[in-house]
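Participant: Okay, predicted coordinates and the sequence, questions at the end:
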Amino acid sequence: MTKPLAGLFRARQKDAAGPALYARGLRLCGEHLAGEGDASGGPQVRLTRAIGAFAAALDSPSADPFDALLQVGERALETGGERGLGLALGLAESSAAIRQRSKGAWRLRGLALDGLGRGDEALRCYEVYATLLGDAPAAPEVARRMDTLRRRRACLDEAVALFPEQGAGLAALLAGPTATTAAVEPGFAAFVRERLAEHGPGEPAVRRLLELYGRHRRLVEQSAVPDPLLGGTVPVGVSGLRGLVAGRTVCVVSNAGDVAAGSLGAEIDAYDLVVRCDGYRLRAEGTGERIGLHAVTLRGAAPWAEPAWARPAGVRLVFGDPAADWRRAVRTRLVPGAQEHVGDASLRRPLGDPALLGEGGWEAATTTAFTVLRLLDFLDASPRLDLIGFTLPGRLRAREAEWVMDRATHVDDSKMRIALR
């Protein structure tokens, strides 16, 4: 009876003896997923490609699967929702188990917990991340969230201390494993209503409690701003911007690869004001290095959740609509000291604002380069206004290119330059 069983066990051991073959199959599937193109480039597509890259890295001696794993977590964060955040948290916990001192793993873990409303746990992860950084500053979004979570917890602790006997239930909720934002918010609101009904609005402790509740609600809705003055950044409107560009030569530089690969860097940096758009990259020889004005257009459903604008610039103009999204993005993504001037609300939608250009027909997806170019042309304060890297079709939308070429005074294909003055 034992011989057939022994043969079965040997057969199964033989089947299980080739994990490398399975790993190769996983790598091939991963390479296929990672190489999938998609014009929309949405969060779910980026997550799928990141999963593919991680799968491919598992069987590639030259790749680092740990970094690929963290990238999957970052893309899962982008997808949001309970499933996306849950995946990000699971991957962050796995990453922290693999490398206990990984700053990226602890940052990812904090962001995932924060997104799930588990603020106290998120704060502890952020603090580990900050400790691992040593003397280096934390990422701006993490520093902002740490400050916000600490302020929120301080509001709750002070509220409990105002009414220690009646606050036992709220204190127990805060100390429990279900102390998520979704659970704490209605508990805090009920606590405030009960104290108001019990003592009346004239009681000083009740007035203070109402003040704490209002502050807590604001901090739940929007992160705190550690430095409301943004390190001395000066807001500018239309007249202020005109004063900053008056009499100066200006060029708007394309983010295209042929500009970066070229040799116009010195000529670009010779302009008085160099304008760069959105997520630009610098290569000194090709693009130059100066950043006199950075223009960015808010895109997507949650533009305030994108990375902070940390690269230094003389002037930063943020274009976006509606006003509430613009205010929230400016509040959360501007970094203190990263710009000397920032455009105020009067400059947030120059093409469609009837108080400024008020031109109809421009699409919501108008390129940032054209928006800032049209604004600078309207100000009519610069003796020279050039576009660099926009001579090829497709760099501007059809109507934008038509507008530019109708007003161009000179086109130099060898220098990829279109002059409007």
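Facilitator: All right, it came through fine. Quantities reported herein were computed from a predicted structural model and do not represent experimental measurements. Numbering: from 1, shown residues only.
Participant: contacts, neighbours, all on C-alpha from now
Facilitator: OK.
Participant: which strands and helices sit next to the longest strand that the chain contains?
Facilitator: For the chain, the strand with the greatest residue count under DSSP state E is strand 313-319. Contact here means 3 or more C-alpha pairs under 8 Å, 6 or more residues apart in numbering; DSSP states H and E; on that basis strand 313-319 packs against strand 293-297, helix 323-333, strand 339-343.
Participant: Next, the angle strand 339-343 makes with the longest one.
Facilitator: This points to helix 323-333. On the basis of axes from the mean of the first three to the mean of the last three C-alpha atoms, to 10 degrees, helix 323-333 is oriented at 170 degrees to strand 339-343.
Participant: Next, the buried residues of helix 323-333.
Facilitator: Along helix 323-333, these residues count as buried under the neighbour rule (16 or more other C-alpha atoms under 10 Å): Asp325, Trp326, Arg327, Arg328, Ala329, Val330, Arg331, Thr332, Arg333.
Participant: Below is an additional structure, to be compared with the one above:
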Amino acid sequence: MPRTSTSSCLRACADLRARLHEGRDGGLSAALDALPAKGGGDAAGLLDALLDVGRKAVDHGPAALPTALVVSAWVLTERSESRAGWLLRGRVLEAAGDTAGAVDAYERYLAQTDKDPFGLAEQLAPMAARARHEQGIAQALARAGRPVPVLGEPPQDVEAEAAALVEEQFAALASGVPSYDPAVLTGAAEHWAGLRRVRHGLPQPDPTLGGVEWVSAGGLRDLIAGRSICLVANSGSLGAGSLGPQIDSYDVVVRFNAFRIDAAATGTRTDVHVTSSRNPHNWGVRAGTRVIVTQKPETYRAAVRERLVPGAQERVGDNSLRWPVRDLGRVWSEVWPQTPTTGFNLMWLIDFLDVSPRFDLIGFDFLESGAYRLPEAMGQPASSPADHSDEKAWVMERAQHVNGLVTSLR
């Protein structure tokens, strides 16, 4: 990893900012605008600001990955043992297709902490296997004289190249042309099959074991029609309170991601668990309905295959519930530039369905009081209250009554 100066890092950030379109970047432009022009002043403040840029650049997609790579290199140049730096480095390399590099970065991150809020430890073994198969495919491609995928190409391109090489070698074998090479065919086939097993979880247990029901937006509407519903936030203010009995009195209790059960503060029932596809926690906790929220169809499918625990839920939200603000509401980034959070996707959806006579948000102070999650998830970086300003404004425009930690939308 090259040593990276502050000036070159800020120059890369400035170049990225010049290429971005307003209102389409999930807060990346705002994070870049917050950087000082020459990097002077508070060193800790600059570090935090660049880490924020790096995280948002990874979420933005391939066009911003080179800048995220530079930012991660700068952080680790300044602080070689930075946990946040190694975590960012791992995310960047994984997104860029350097699985082996991502495994190394994640191992360095885990070596410096006794907490694992992202569930990385259980992902390292399959990631290492994936790296081995990707390297085997690269060797087969090189032996066949075909272009080898390079850092920055999506991992699925490696799989596609291997499949094409296997087909090409079988065709050469059948026709007897000189391009057939037994070592190329066996190497490509072995590692292509291995990569598919690791990446797609094949073979895998059926997550619907026990007969789950797939629920669409219409099915969710039927489940909550005429019933009181509360959405329970994972906020510090809720954890310090005593609203548990009141929460359990609703007909439908909705919780999010790494929620923490405390009978006095948060109640005990979980009728609907709404979770980001990247959240590693609470998938095995019993819930009547589990809804997976994610932007991309492929990550939804991966979560269904790899995250769902057979028997832990009676119903699973289908693809129509995956990204409701954008997909159902057609609220595009031109209208709503901020990436909708898991919580906002659900509160928007319940408001849109408009079939519950009582609809309350409990503990939603939009991170002003910090987080109250499972202990192993408390190390997850939290966005600032400013990142949720639009969501808070949306709620207050629709609020009919506010009583302490309870905001009533119906």
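Facilitator: Looks like it arrived, so ask away. Predicted, not measured: the structure shown is a model, and the values here were computed from it.
Participant: one step back: present the buried residues of helix 323-333 of the first structure as JSON lines; the columns should include distance to Glu82 of the first structure.
Facilitator: Output for the buried residues of helix 323-333 of the first structure, formatted as JSON lines (distance: C-alpha to C-alpha, whole Å):
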{"residue": "Asp325", "distance to Glu82 of the first structure": "23"}
{"residue": "Trp326", "distance to Glu82 of the first structure": "26"}
{"residue": "Arg327", "distance to Glu82 of the first structure": "26"}
{"residue": "Arg328", "distance to Glu82 of the first structure": "23"}
{"residue": "Ala329", "distance to Glu82 of the first structure": "23"}
{"residue": "Val330", "distance to Glu82 of the first structure": "27"}
{"residue": "Arg331", "distance to Glu82 of the first structure": "26"}
{"residue": "Thr332", "distance to Glu82 of the first structure": "23"}
{"residue": "Arg333", "distance to Glu82 of the first structure": "24"}
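Participant: Nearest to Ala139 of the first structure, out of these: which one, please.
Facilitator: Arg333 (11.4 Å; C-alpha to C-alpha).
Participant: doesn't Arg311 make contact with that closest one?
Facilitator: No. If you go by C-alpha atoms under 8 Å, Arg333 of the first structure and Arg311 don't touch, sitting 11.4 Å apart.
Participant: distance of the residue nearest in space to the middle of the second structure from Arg307 of the second structure?
Facilitator: Against the mean C-alpha coordinate of the second structure, by C-alpha atoms, centre = their mean, the closest residue is Arg278 at 3.7 Å. Taking C-alpha to C-alpha, to the nearest Å as the measure, Arg278 of the second structure falls 9 Å from Arg307 of the second structure.
Participant: ditto for Pro147 of the second structure
Facilitator: Pro147 of the second structure is 34 Å from Arg307 of the second structure, by C-alpha to C-alpha.
Participant: Comparing those two, which residue is more hemmed in?
Facilitator: A count of neighbours by other C-alpha atoms under 10 Å puts Arg307 above the other of Pro147 of the second structure and Arg307, at 20 against 10.
Participant: ok now do the nearest residue to the more buried one once chain neighbours are set aside, which residues does it touch?
Facilitator: Once flanking residues are discounted, Arg307 of the second structure sits nearest to Trp283: 6.7 Å by C-alpha to C-alpha, 6 or more residues apart in numbering. By C-alpha atoms under 8 Å, 6 or more residues apart in numbering, the contact list for Trp283 of the second structure reads Arg307, Leu308, Val309, Ala312.
Participant: rewinding a little: so is the residue nearest to the centre of the second structure in a helix, a strand, or just coil?
Facilitator: coil (DSSP: H, G, I helix; E, B strand; the rest coil).
Participant: tell me the contacts of it?
Facilitator: Contacts of Arg278 of the second structure by C-alpha under 8 Å, 6+ apart are Phe118.
Participant: now stretch 58-74 of the first structure, how far from the centre of its chain.
Facilitator: Here stretch 58-74 of the first structure shows a centroid-to-chain-centroid distance of 22 Å under the convention C-alpha atoms, centre = their mean, to the nearest Å.
Participant: what's in contact with that stretch?
Facilitator: With C-alpha under 8 Å, 6+ apart as the criterion, stretch 58-74 of the first structure contacts 23-24, 26-27, 47, 50-51, 53-54, 57, 87-89, 91-92, 95, 104-105, 108.
Participant: Among those, which ones are in helices?
Facilitator: If you go by DSSP state H, the contacts of stretch 58-74 of the first structure have 23-24, 26-27, 47, 50-51, 53-54, 57, 87-89, 91-92, 95, 104-105, 108 in helices.
Participant: which secondary structure elements does the lengthiest helix in the second structure contact?
Facilitator: Secondary structure of the second structure per DSSP H: the longest helix is helix 121-143. On a contact count with 3+ C-alpha pairs under 8 Å, 6+ apart, helix 121-143 of the second structure meets helix 99-110, helix 155-175, helix 182-200.
Participant: returning to what we had before: which two in the contacts of Trp283 of the second structure are spaced the farthest apart?
Facilitator: Arg307 and Ala312 (11.0 Å).
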